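Peer 1: below are the sequence and a predicted model for it; my questions follow.
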Amino acid sequence: MQKLYPEVIERDAHSMRNSDLTPNTLKVLQTLIRHGYKAYAVGGCVRDKLMGKDPKDFDVVTNATPDQIKACFRNCRLIGRRFRLAHITYGREIIEVATFRGHHDSADIIESVSANDIRSDAKKPPSKVSKLDVSSKAMRKAGELLSSKSDTGQLTRDNIFGSIEEDAARRDFTFNALYFDVEDESILDFADGMESIGTRKIVMIGDPQLRFREDPVRMIRAIRFACKLHMQLPLALSNSIKQNAHLMTNIPPARLFEEVSKLLLSGYGAVTFECLLMHNLLTPLFPLLTPLLTDVNSKEYQFVLLMLKNTDNRIHNEQRITPAFLYAAFLWYPMEERAQERMFDAAMPLHDAINLASADVLFQQSRRIMIPKRFSIPVREIWGLQLRLQKRQGRRCLQLLDHPRFRAAYDFLLLRGNVEGGDLYEAAQWWTSFQEVSEKARISMINELPNSSPRKRRKRKAAP
């Protein structure tokens, strides 16, 4: 892999300052430097500030190993097997600290094995161990503990540490290889990242085919940056994403939940959705939904797009959002289709069909994106309330208003009504009015419902 060398951009030639970091990020950097290590703010916080945006993520990189980082902070815990990281916690704020990554060639692996591992082999009688044996075992152990790749070339473990130059070469895009030095407020630019920011073009470090095989998530990161930062995807990079989109199926479902949340809940979900579809990336993420999106004028396509536009507006207006609503919308029509199949094939009531189809669809989706229970349970509740909101059964309407998922289910019905029209639209408008009127007017609205007349008691026949 290529080795990069930095251009030093002095303090007066850029707009970033120490005050742009959170106090705790600055504290972490200064503590590491005080202990004799090199440490820099890197990635998103530098990129966003230089692009005129307020940074939200603050990542730190250092030449200290994870164990050395932990020794510097009492409030530190080490996480991850695939990437060994340090999380330093200050209340709700977590500062993520990574060690400089190195290259994955044989020399790096040998150097990464501790001397103790080799000395333990050297204790064997000389006749039973050679230098080649020691080297081979060191290589095998390093492959198991520090670095490993799948058959497709994907990095499944990446704990080879190196220099800052190697770390820069290991980063995905040129604008993410910008390192901010808090000691003199200069920026180290290893890959012409400043030029990428100036031209608004996404440029990958290294060969895109190889880099996407190493970590397919880089493809959806490219889409996210293009949409969120209003940057251009060069044609060659765009074509490479389309060709390698199938590699996303190799990513563990648990990892994809966070990545997809960042992707679609960043305030630019609608344009991101269309970009994912264009680059063949929606199929490996939502295999149940994609077959229903062949026509941009279909209710399925319009429903998802309208939901994402509304979510984007809520984010820009600093209103609350939840991933549960996102997944409820993405999987609603696949679930509805399964429920209809069960109704006709097994002749079961709609309510039971929806319950079984909900479990089935969420299970199938979890094989691609693992949805935590704190979100999958609300998804099922939103779906389950749709039938009750549509029927509007007498005084049960008053009880529904107190249901903890009523607001989310109502918003969901409103979206469906706006897309599908007809009875759904009429029911959504009824609920809109029902929430706004007085208690007395609510009783009147309930009495006017077609199915609100009191049920007549059946007279018992007299005993013979």
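Peer 2: Perfect, I can see it now.

Peer 1: when you work out contacts or count neighbours from here on, use the C-alpha atoms and nothing else.
Peer 2: Will do.

Peer 1: could I get the full set of strands for the stretch 51-200 of the chain?
Peer 2: 59-62, 76-79, 85-90, 93-99, 147-149, 155-158, 178-181, 186-189 (DSSP state E, counting those that start in this stretch).

Peer 1: and the fifth one, what does it pack against?
Peer 2: So the one you mean is strand 147-149. When contacts are defined as 3 or more CA pairs under 8 Å, 6 or more residues apart in numbering; DSSP states H and E, strand 147-149 packs onto strand 155-158.

Peer 1: run through who's touching the strand it packs on.
Peer 2: Under the criterion CA atoms under 8 Å, 6 or more residues apart in numbering, residues 81-84, 101, 145-150, 214-215 lie in contact with strand 155-158.

Peer 1: please identify the deepest-packed of the strands of the stretch 51-200 of the chain.
Peer 2: strand 178-181 (a mean of 25; mean count of other CA atoms under 10 Å).

Peer 1: check which helices and strands that strand is in contact with.
Peer 2: strand 39-42, helix 44-50, strand 186-189.

Peer 1: dump those to a markdown table, plus distance to residue 200.
Peer 2: Converted to a markdown table, those look like this (distance: least, CA to CA, whole Å):
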| stretch | distance to residue 200 |
| --- | --- |
| strand 39-42 | 19 |
| helix 44-50 | 12 |
| strand 186-189 | 16 |
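
Peer 1: on that earlier part again, could the strands of the stretch 51-200 of the chain go into CSV alongside distance to residue 226?
Peer 2: Formatted as CSV, the strands of the stretch 51-200 of the chain follow (distance: least, CA to CA, whole Å):
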stretch, distance to residue 226
strand 59-62, 21
strand 76-79, 30
strand 85-90, 27
strand 93-99, 24
strand 147-149, 28
strand 155-158, 24
strand 178-181, 18
strand 186-189, 20
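
Peer 1: which one of the ones you listed lies nearest to residue 46?
Peer 2: Each of the strands of the stretch 51-200 of the chain has some distance to residue 46 by CA to CA; the shortest is strand 178-181, at 6.7 Å.

Peer 1: chain center to the closest one, what's the gap?
Peer 2: 25 Å (CA atoms, centre = their mean, to the nearest Å).

Peer 1: try it against this one:
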Amino acid sequence: MARTLQHAGFSAYVTGGAVRDMLLSIPAHDVDLATSATTADIIALFPGAVEAGGRFRIVLVPIDGQRIEIATLRPASADSASRQHCPHIAGSPAEDAAQRDFTINALYYDPGQERLTDFHGGMADLQDKVLRTIGNPDERFRDDPMIMLRAIRFAHRLGFSIASEAVASIDRHAALIAKVSPERLFAEVARQLTSGQAAGCMRDLCRHRLHAALLPELRKDLLDSQSSFTGLALQSVDDSLARGTRMSASFVFAALLWPQLKRAWDALQKNGWGVMPALERAAHDVCSAQSACLGIRERVAGDIHAIWSTQAYFAIGPHRAGADLDQHPRFRAGYNLFQLRCAAQEVDPELANAWSAQRRR
């Protein structure tokens, strides 16, 4: 694909995570290309290409069941506004590299000349296993606070340390996360929760006070709580992913937010609400409050609600719940959540044993 662009007279480079992961000998999650071609040029060259919005305008090109992201090289003055309104302006690789987040993501590989260009010492940082921002971290984080969250995810995914100056800057600027759109925050937190390193990522969010604008109750449930449920749930998710078991974002969020849901559910029942009405109201309240700061997508929120609803049936036991509970669209995810609750000793042992015996039949 890069050669197609080059044969058309444009410069083209493989960059970002694809180069980084190749050099680390790990599977690349995404393939990104940077080119001197404009958005219109790219779409004209590749049938089926689709323009996508976001902080910077990119073009998605389907090939062999994968979507390649192609972006025009950013000029020195580029920001989210100028890129949105001037997609015909291309910069140089050096200008584009200066605007990337981390040195290890600013490596440019030219497949035509088989040449790797390192503008900001990314190769040395790869060797030292250090995650370092390009330029002053204070300026980087003020420009895009999301980079602080990405630092946490990359550090855990790659097994790197975060440069000390960046750590200090994160601690100074954690509150800026509240300025990021809830939709972008949801996408990033979902990536962290399904990265296979959810437990470590969530603990670091709390340690650096990044959780406050995302998951306000997380510190209480993960670090300060006497209950082991949240830590157990996150570790269980990581273990499942390590075994190759696919975990949906809906289930992971349902487990992560369960302590909040349970507190609200219990409080309503103490005030005389029935089991199911109390759960439905608690689920609505928790999802609504969380969506305001994390922008949980409507479909995901519906799935979370459905997973939680199964817990009311599990609470009344297998005989009263009825055999058709197996037909519930989120039964498997609901039962997995119930098993986590059993492992955390949140469920009466007799009830847990009754469901285990029923499932073995």
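Peer 2: Cool, got the structure. Everything numeric in this text was worked out from a predicted model, so none of it was measured.

Peer 1: which of the contacts of strand 155-158 of the first structure fall within helices?
Peer 2: Using DSSP state H, 145, 214 are the members of the contacts of strand 155-158 of the first structure that sit in helices.

Peer 1: if any of the contacts of strand 155-158 of the first structure are buried, give me the ChimeraX selection for them.
Peer 2: Burial among the contacts of strand 155-158 of the first structure is assessed by 16 or more other CA atoms under 10 Å; the matching ChimeraX selection reads:
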select :83,84,101,145,146,147,148,149,214,215
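
Peer 1: to residue 254 of the first structure, which of the helices and strands packed on strand 178-181 of the first structure lies closest?
Peer 2: Using CA to CA, these put helix 44-50 closest to residue 254 of the first structure, at 22.7 Å.

Peer 1: what range in the second structure does the closest one sit on?
Peer 2: Using TM-score structural alignment, helix 44-50 of the first structure lines up with residues 17-23 of the second structure.

Peer 1: got a list of contacts for the matching stretch?
Peer 2: Counting by CA under 8 Å, 6+ apart, 27, 28, 29, 30, 31, 32, 104, 105, 107, 108, 109, 126 sit against stretch 17-23 of the second structure.

Peer 1: and if we set it to 6 Å?
Peer 2: 28, 31, 105 (CA atoms under 6 Å, 6 or more residues apart in numbering).

Peer 1: of these, which is the most crowded?
Peer 2: Using other CA atoms under 10 Å as the neighbour criterion, residue 105 leads the contacts of stretch 17-23 of the second structure with 25 neighbours.

Peer 1: from residue 278 of the second structure, how far off is the alignment partner in the second structure of residue 390 of the first structure?
Peer 2: Applying TM-score structural alignment, one finds that residue 390 of the first structure aligns to residue 315 in the second structure. Distance of residue 315 of the second structure to residue 278 of the second structure, given as CA to CA, to the nearest Å: 13 Å.

Peer 1: neighbour count winner among the two?
Peer 2: residue 278 (21 against 17).

Peer 1: tell me the counterpart of that one in the first structure.
Peer 2: In the first structure, residue 278 of the second structure lands on residue 353 (TM-score structural alignment).

Peer 1: in which helix or strand would I find its match?
Peer 2: For residue 353 of the first structure, the host element (DSSP states H and E) is helix 350-366.

Peer 1: buried stuff in the helix or strand following that helix?
Peer 2: Using DSSP H and E, the helix or strand that follows helix 350-366 of the first structure towards the C-terminus is helix 373-391. For helix 373-391 of the first structure, burial by neighbour count (16+ other CA under 10 Å) applies to 375-376, 378-386, 389-390.

Peer 1: so can I have TSV of those showing distance to residue 185 of the first structure?
Peer 2: Output for these, formatted as TSV (distance: CA to CA, whole Å):
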residue	distance to residue 185 of the first structure
375	42
376	45
378	46
379	47
380	50
381	51
382	50
383	52
384	55
385	55
386	55
389	58
390	60
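
Peer 1: now the residue positioned nearest the centre of the second structure: which helix or strand?
Peer 2: The centroid of the second structure falls nearest to residue 191 when counting by CA atoms, centre = their mean (1.9 Å). Residue 191 of the second structure belongs to helix 182-193 when assigned by DSSP H and E.

Peer 1: so that helix matches what in the first structure?
Peer 2: With TM-score structural alignment as the criterion, helix 182-193 of the second structure aligns to 253-264.

Peer 1: contact partners of the matching stretch?
Peer 2: 224, 368, 369, 370.

Peer 1: residue 318 of the first structure: which of these is nearest?
Peer 2: Nearest member of those to residue 318 of the first structure, counting by CA to CA, is residue 224, at 19.9 Å.

Peer 1: aligned counterpart of the closest one in the second structure, please.
Peer 2: Residue 224 of the first structure maps onto residue 153 in the second structure, by TM-score structural alignment.

Peer 1: related to what we said a few turns ago, how far apart are the helix holding residue 191 of the second structure and its match in the first structure?
Peer 2: Compared with the first structure after fitting, helix 182-193 of the second structure has a mean deviation of 1.6 Å; criterion: mean CA distance after the TM-score superposition for the first structure.

Peer 1: buried stuff in the following helix or strand past that helix?
Peer 2: The helix or strand immediately downstream of helix 182-193 of the second structure is helix 198-207, counting by DSSP H and E. Neighbour counts over helix 198-207 of the second structure (16+ other CA under 10 Å) mark 198, 199, 200, 201, 202, 203, 204, 205, 206 as buried.

Peer 1: picking that back up, ok, and the most crowded of the contacts of stretch 253-264 of the first structure?
Peer 2: residue 224 (26 neighbours).

Peer 1: which one is that one nearest to, not counting chain neighbours?
Peer 2: Sequence neighbours aside, residue 263 is the residue nearest to residue 224 of the first structure in space, at 5.6 Å (criterion: CA to CA, 6 or more residues apart in numbering).

Peer 1: for residue 93 of the second structure, which non-adjacent residue is spatially closest?
Peer 2: That would be residue 73: by CA to CA, 6+ apart, it lies 6.4 Å from residue 93 of the second structure.

Peer 1: just checking, that neighbour touches residue 35?
Peer 2: Yes - Residue 73 of the second structure is in contact with residue 35 according to CA atoms under 6 Å; the separation is 5.5 Å.

Peer 1: how far away is the nearest residue to residue 382 of the first structure once chain neighbours are set aside from residue 418 of the first structure?
Peer 2: Once flanking residues are discounted, residue 382 of the first structure sits nearest to residue 409: 4.8 Å by CA to CA, 6+ apart. As judged by CA to CA, residue 409 of the first structure and residue 418 of the first structure stand 14 Å apart.
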